[in-house]
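# sharing a model that was predicted from the sequence below.
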Amino acid sequence: MTETEDIANSTYDVVVLGAGPVGENVADRTRAAGLTTAVVESELIGGECSYWACIPSKALLRPAIAQAEARRLPGLSASVQGPLDAAAVLARRDYWASDWKDDGQVGWLESIGAEIHRGHGRLSGERTVTVTAPDGTRKVLTARHAVAVCTGTRAVLPSLPGLEEVKPWTSREATSAKAAPGRLVVVGGGVVATEMATAWQALGSRVTLLVRGKGLLNRMEPFAGELVAEALTEAGVDVRTGTSVESVTRENGTVVVVTGTGDHIEADEILFATGRAPHTDDIGLDTIGREPGSWLEVDDSLRVTGSDWLYAVGDVNHRALLTHQGKYQARIAGAAIAARASGAPVQSDPWSAHAATADHDAVPQVVFTDPEAAAVGLSLAEAEQAGHRVRAVDYDLGSVSGAGLYGDGYRGRARMVVDLEREILLGVTFVGPGVGELIHSATIAVAGQVPISRLWHAVPAFPTISEVWLRLLEAYRDN
């Protein structure tokens, strides 16, 4: 057999293209329904989240946040004034990223009965995926019922002359670097930019954060970005808003950045956290009459518009670029594929296990900076733009007893956006140390459309930060 010769075709009920958390969960649900399932992956089983995003980034951030919190506690603060042990932090990060080996996740997929095909998978016609293995051999996989595209996204770099020669960091290099650069420029104002600025500043880098817009985290309430920017500045990050990058060069190993205001900034590395694009440019969309590199529009069962066999699950459909939402979609897609394969109807009502309704109005997110920023649902501006008659209710989190006990000088803010017609919550935002663990209560309130009159009877424990719920409800009632 030559290295490019096709080997025999294999037929499955379902073929999953991409073995990140989303693809793994689709496979889990289809296998649980008794459907034969093949999973195709060109890199590590476990995907971006496990090795270059959620897991390693949070492993880097947790020591930085824990140290910042400890420094706010009398009796402990004097013991944690020194620098972090960067080598120990990076070693723990490596452990949580499984040293970039996927044996454990391979074992899990095999344990559920999914078959793994290593190599680059491309659609090659209806219900067909051709896999080119690392050695050049090819296999054609045919799906009886469905192909699920779970290929995620890739980092987008700006069009700057000579940027490729600079070898900039993207989120992958930022989460897998083996040492802290002495000087790091971070370009961007979103989640990756703020989290990595937090982590590497704490690990010893001198960080300059260049933000083209007016502030940070512009998809959240404005006060979220303001509080995070204030804290980053106090931690030593040079935060520059309204600053564009005009050119980047690397001279004798040093990165030289020229900004729109004419400033020259020197650094050892530069990270561009300037957006994501769908990883669909080379998966054979052209063979089924679709545009390579495009987002794939889907219905609430995650089936691609205009198709009866193709599903797009997770980031690739652009509904919510978050791992937990992708896994949620995977559960929906798996149930819908199984139902259609058995000939059962796929329901579209909100109670159905086959409809991804939470992606419309109850998407939670946590930014693991110091302070944390957590939000679910609509911001005030989004609610007003959508035509709702709303009222924002704010409360100073630092005035809550549980927050004050959390550490001296606690700074934070909470907001709930109330639909005045139905008296339910359309959105909630918390900013402050430790608020990431509050967001699920808000998600339940928003997703469940719980009446405010009923929330009054959900009594928060004292003294916890959750007492802010009582204060928000009191502020709504009394004003």
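Good, I have the coordinates. Numbers count the residues shown, from 1 in each chain.

# when you work out contacts or count neighbours from here on, use the C-alpha atoms and nothing else.
OK.

# buried ones in stretch 210-227?
By neighbour count on 16 or more other C-alpha atoms under 10 Å, the buried set for stretch 210-227 is 210-212, 215-218, 220-221, 223-225, 227.

# same question for stretch 334-345.
Applying 16+ other C-alpha under 10 Å to stretch 334-345 flags Gly334, Ala335, Ala336, Ile337, Ala338, Ala339, Ala341 as buried.

# so which elements touch the helix or strand hosting Ala229?
Assigned by DSSP states H and E, Ala229 belongs to helix 222-235. Contacts defined by 3 or more C-alpha pairs under 8 Å, 6 or more residues apart in numbering; DSSP states H and E place helix 222-235 against helix 191-202, strand 238-241, strand 372-377, strand 424-432.

# save those as a markdown table, and put in distance to Pro460 too.
A markdown table is the format used below for the helices and strands packed on helix 222-235 (distance: least, C-alpha to C-alpha, whole Å):
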| stretch | distance to Pro460 |
| --- | --- |
| helix 191-202 | 29 |
| strand 238-241 | 37 |
| strand 372-377 | 18 |
| strand 424-432 | 16 |
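
# pasting the second one now:
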Amino acid sequence: MTETESIAYDVIVLGAGPVGENVADRTRAAGLSTAVVESELVGGECSYWACMPSKALLRPVIARADARRVPGLRQAVQGPLDVPAVLAHRDYYTSDWKDDGQVEWLNGIGAELYRGHGRLTGTREVTVEGADGGRRVLTARHAVAVCTGSRAALPDLPGLAGVKPWTSREATSAHEVPGRLIVVGGGVVAVEMATAWQAFGSQVTLLVRGEGLLPRMEPFAGELVAEALEEAGAKVRTGTSVTSVTRENGTVVAVTDGGDRIEADEILFATGRAPRTDDLGLESVGLKPGSWLEVDDTLRVDGSDWLYGVGDVNHRALLTHQGKYQARIAGAAIAARASGGPELDTDAWGAHAATADRAAVPQVVFTDPEVAAVGLSLAEAEAAGHRVRAVDIDLASVAGAGLYADGYRGKARMVVDIAREVVVGVTFAGPAVGELIHSATIAVAGEVPIGRLWHAVPSYPTVSEVWLRLLEAYRDQ
């Protein structure tokens, strides 16, 4: 069809990833008619090219590493991974890149799905161009929520376009193991994918422009991950930039700023993210295409009374769980404003104001060892002007760690605001520490006084007994 249709809804959501789905869920629960526009797969980046496939790839890698540290079990797991089985497991978790189940869920909440590319074409107006050639003009009575996420940002390098490099999408969806893989970057995507593909049989070379891995976390976290990657056979080169890339007879050749030529079968660039706002018609409402959206704590775009930017597009915290948190708040704020009530207050539940995406952002890096952090690092806290003290504990000193694995290596750091006697940041690095981070998140988000944390008694013998050791170290300093 080619005719133009015009349909009105209470709310229009651009993007059907986890963020858009959660906005739609909240607005529909409030009784607001809601249209959702998606140009790719319902479920978005997280479901098909990020969180789910990457963790499905990494789980067997980490489980094998843990098993190799357990007496009586290590000899049974010395062989290679069954890579086809791992990839099949990954495909299962992506539903083979089909979104039937997600569409069924969206239909179940009563939202209307429009497949196609949606652009803002005026105040409260979105024009959708469908694959069938049809144009539909949607108008919103109350709100339009931009939930289009982010994409991999590639550097401007000579020869890069002709190389067809991997981004996070190719790294999580590939069906063949490259014999040699260059990974450019030192952040979360870089270290997770280096961990996975090295375990699958690739010879991985990690090229890091900075001086260490995971630069936004405590230095010891990146040091432990780099040590483990090198022990697994990967090469980690810090202080190294790529100046050009070519593909010669099928082989990738990366040239570094030091003049070295490094050859591989594939090259992955994990060098940051950019907002998916370049072709959304932002110019039609006075905003700059390709920009991050500046929003207030209700996720409403600054200067607008109807446009919301939720999830990665606002650059507050580029993590799926934080985007879903924002979506719940945005949905509640839209519903409250649509009801015609007074300007929003932050109630006891904080239903209408996002704060955790600034002060208490948890993150887990699924490497071997795992890294988990929430709140401020020591350097960030000091830069922000807080009077803080950091206490460090060798995780191997905790009884539960030794039981978990022979030769357990790890470290914990707690950063305390000494003026208020509350925890403002915690970082763990070591096997299985991802399951420790929610307790730290509660301590940071709740601003629990150190004096009260003494009465949160950890079970013995578990790795969580590290909390007792951290508090003792703080007391004794």
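Ah, there it is. Just so we're clear, the structure is a prediction, and the values are computed from it rather than from any experiment.

# for Pro63 of the first structure, state which of the buried residues of stretch 210-227 of the first structure is nearest.
Leu227 (20.2 Å; C-alpha to C-alpha).

# for the residue in the second structure that that closest one lines up against, give me its contacts.
Taking TM-score structural alignment, the alignment pairs Leu227 of the first structure with Leu224 from the second structure. Contact analysis of Leu224 of the second structure by C-alpha atoms under 8 Å, 6 or more residues apart in numbering lists Pro369, Gly410, Ala429.

# in JSON lines: those residues, plus neighbour count and distance to Leu81 of the second structure.
Output for the contacts of Leu224 of the second structure, formatted as JSON lines (neighbours: other C-alpha atoms under 10 Å; distance: C-alpha to C-alpha, whole Å):
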{"residue": "Pro369", "neighbour count": "29", "distance to Leu81 of the second structure": "18"}
{"residue": "Gly410", "neighbour count": "22", "distance to Leu81 of the second structure": "25"}
{"residue": "Ala429", "neighbour count": "30", "distance to Leu81 of the second structure": "24"}
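
# need those residues in CSV with distance to Ala16 of the second structure, can you?
Compiled in CSV, the contacts of Leu224 of the second structure are given as follows (distance: C-alpha to C-alpha, whole Å):
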residue, distance to Ala16 of the second structure
Pro369, 33
Gly410, 39
Ala429, 34
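
# which non-adjacent residue is nearest Ala373 of the first structure?
Val431 (4.4 Å; C-alpha to C-alpha, 6 or more residues apart in numbering).

# tell me the residue in the second structure aligned with the one you found.
For Val431 of the first structure, the residue aligned by TM-score structural alignment is Ala429.

# where's its match relative to Arg151 of the second structure, distance?
Look at Ala429 of the second structure and Arg151 of the second structure: by C-alpha to C-alpha, to the nearest Å, they are 28 Å apart.

# now do Asp347 of the second structure
35 Å.

# out of these two, which sits in the busier spot?
More crowded of Asp347 of the second structure and Arg151, by other C-alpha atoms under 10 Å: Arg151, with 18 against 9.

# please list all residues in contact with the more buried one.
Per C-alpha under 8 Å, 6+ apart, neighbours of Arg151 of the second structure: Arg273, Ala274, Pro275, Arg276.

# pretty sure the third one sits against Glu294.
No: between Pro275 of the second structure and Glu294 there is no contact under C-alpha atoms under 8 Å: 12.0 Å.

# between these two, which one's more packed in?
Applying other C-alpha under 10 Å to Pro275 of the second structure and Glu294 shows that Pro275 carries more neighbours, namely 20 against 16.

# corresponding residue for His264 of the first structure in the second structure?
By TM-score structural alignment, His264 of the first structure lines up with Arg261.

# not counting its neighbours along the chain, what's nearest that match?
Val255 (4.7 Å).

# where do the strands sit along the stretch 351-477 of the second structure?
Counting by DSSP state E, counting those that start in this stretch, the stretch 351-477 of the second structure has strands at residues 363-365, 370-375, 388-394, 411-417, 422-430.

# which part of the first structure lines up with the first one?
The aligned range for strand 363-365 of the second structure in the first structure is 365-367, by TM-score structural alignment.

# mean deviation, that stretch versus the second structure?
Once fitted to the second structure, stretch 365-367 of the first structure is off its aligned match by 0.3 Å on average (mean C-alpha distance after the TM-score superposition for the first structure).

# contact partners of that stretch?
Val191, Glu195, Leu322, Glu372, Ala373, Ala374, Ala375, Val376, Gly436, Ile439.

# okay, now the spatially closest residue to Val361 of the second structure that is not a sequence neighbour: neighbour count?
Spatially, and ignoring its direct neighbours in sequence, Val361 of the second structure is nearest to Val374 (5.3 Å; C-alpha to C-alpha, 6+ apart). Val374 of the second structure has 26 neighbours, counted by other C-alpha under 10 Å.

# which strands or helices does the lengthiest helix in the first structure pack on?
The residue-count maximum for a helix in the first structure (DSSP state H) belongs to helix 323-342. Applying 3+ C-alpha pairs under 8 Å, 6+ apart, we find helix 323-342 of the first structure packed against helix 21-32, strand 138-149.
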